[in-house]
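Undergrad: here are the coordinates; sequence isn't available:
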């Protein structure tokens, strides 16, 4: 037992050292890769590493991460809020910062009372991240996810099935809100908001889809298209929550106010501006 414990732990230490030049979280990455190679959850690995022997595939997984492949693509998922989202190449990887939108929606629901929201729209749903997390919270709601990428929509539908919410979730291909009808209580949106000339880490720039990241010279192109469409899509008493880059509060707020919205800002766990809540003034 002692020998096996040493084998796993020694490999984790070595992998952590190797990944320190690639990742901001090398130990976490090493543990996730080891758990993936073993076919177990990371928590099981941490509880008792002595139960396991190092799989041959672990070395190859570490090599892929050293080549800047995102950890989520290697293991095939990313945990977000209360759900696990399947992801892969060609699909935007969920970020913890985006959980700010779900937190904001929960706070609004407390103010609106029981039964809100009944209908949810997720513009640019990707693998279904925001919509499926919201449906997991708001068990009486139904939702629609829209994305321009058929590849992303395939992941979204699979994730809805895996999470058991497929009867309440529908998905369609679309160009933001173009052609959509109906009024929604809650609209969620994490659009591209990175300026075209902004430098990104190589694991993002070289792997994740550019169309889900970049939005023109100032990073605002998609807000300019999305926000003017929101008034006709929001039900009375509804709210739209948009993710923003941490320097974009003023510029995106101005776009929203020009469209007739009252705007409030929510910060992420790092204290950075991360989401704008848009409501109709009473």
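TA: Arrived safely, thanks for sending. Just so you know, these numbers come straight off a predicted model, no measurement behind them.

Undergrad: okay, CA-based contacts and neighbour counts for the rest of this
TA: OK.

Undergrad: Check which residues of the longest strand along the chain are buried.
TA: Longest strand in the chain, counting residues (DSSP state E): strand 234-243. Using 16 or more other C-alpha atoms under 10 Å as the test for burial, strand 234-243 gives 234-235, 238-243.

Undergrad: here's the one I want to compare it with:
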């Protein structure tokens, strides 16, 4: 029998040897996940023997992480905007950078209807994290999440149920199955250039769904189509908001302007990189 500390250090060394960048953090997070201990309780109990079943489970998870399987795919947990989401290999892992998109959409919503009865469409919804984060704040809003992946929508539906935040989930090739009008259309579409994907970390290129990453040759295919088509489903004065790659702010903003959107802007993330582009559909002119 080994102590919690011995098993933990063994796990850390295994991850270091495997070249895992955050080996210390990940070894601890898996220990916390398996034992349910906080750091404070761990320090009080680190010299106690670790139960055999927990030690075996921990080592199995460490071995999977050593194969560069993302931590969140091992625990099936990812936190986003203060909410816990279920994730698996069929969806992108929610990332903190995407919270900037949620914050900007909420700012725009605050300028719109006073009663908050928005209709929101999340295109390429994946795990549903963006839509469900918005609905967790905009209590009176109705939300629809669309994705081409049936497996991704199953994950989104599960998150909707577990968080007790109702939404509608639709299998759709972009707008092919969408009907009705929305006040807000939000999207974090695939935006990585095809030739770049193989240079990404093993965790991303080997374990996250390529369909959710690949933005074709120049990474801008989905922005072009959504910018061109979204206006048919957006109310006058409604907002279209995208997450973008760090070098896509200028081109995507130009697409929105060419499609007739006003008040377009590019927003940076906490690292100072372009992260969000949004614009407002023109109000219809009234002729007397």
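TA: All right, it came through fine. It should be emphasised that the depicted structure is a prediction, and the values quoted were computed from it without experimental measurement.

Undergrad: picking up where we left off before, with the second structure overlaid, report how far the longest strand of the first structure is off on average.
TA: In this overlay with the second structure, the average offset of strand 234-243 of the first structure from its partner residues is 1.4 Å by mean C-alpha distance after the TM-score superposition for the first structure.

Undergrad: residue ranges for the helices of the first structure, please.
TA: Assigned by DSSP state H, the helices in the first structure fall at 2-19, 26-38, 42-47, 57-66, 71-75, 99-112, 129-137, 150-163, 202-205, 221-226, 230-233, 249-258.

Undergrad: Name the stretch among those that sits most buried.
TA: Sort the helices of the first structure by mean neighbour count, taking mean count of other C-alpha atoms under 10 Å, and helix 129-137 sits at the top with a mean of 25.

Undergrad: Go through the helices of the first structure and name the closest to residue 277 of the first structure.
TA: Of all the helices of the first structure, helix 99-112 sits nearest to residue 277 of the first structure, with 7.7 Å by C-alpha to C-alpha.

Undergrad: Run through who's touching that closest one.
TA: By C-alpha atoms under 8 Å, 6 or more residues apart in numbering, the residues outside helix 99-112 of the first structure that reach it are 80-81, 116-117, 130, 133-134, 186, 188, 237, 241-243, 266-269, 274-275, 277.

Undergrad: now with 7 Å?
TA: With contact meaning C-alpha atoms under 7 Å, 6 or more residues apart in numbering, helix 99-112 of the first structure is reached by 81, 116-117, 134, 241, 243, 268, 274-275.

Undergrad: Include distance to residue 68 of the first structure when you put these into a markdown table, please.
TA: Output for the contacts of helix 99-112 of the first structure, formatted as a markdown table (distance: C-alpha to C-alpha, whole Å):
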| residue | distance to residue 68 of the first structure |
| --- | --- |
| 81 | 25 |
| 116 | 42 |
| 117 | 40 |
| 134 | 31 |
| 241 | 32 |
| 243 | 26 |
| 268 | 26 |
| 274 | 26 |
| 275 | 29 |
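
Undergrad: and which of the residues you listed is nearest residue 153 of the first structure?
TA: Out of the contacts of helix 99-112 of the first structure, the member with the shortest distance to residue 153 of the first structure (by C-alpha to C-alpha) is residue 134, at 17.0 Å.

Undergrad: check contacts around the counterpart of residue 16 of the first structure in the second structure.
TA: Under the alignment by TM-score structural alignment, residue 16 of the first structure pairs with residue 12 in the second structure. Going by C-alpha under 7 Å, 6+ apart, residue 12 of the second structure touches 23-24, 27.

Undergrad: Check which residues of stretch 80-95 of the first structure are buried.
TA: For stretch 80-95 of the first structure, burial by neighbour count (16+ other C-alpha under 10 Å) applies to 80-81, 84-94.
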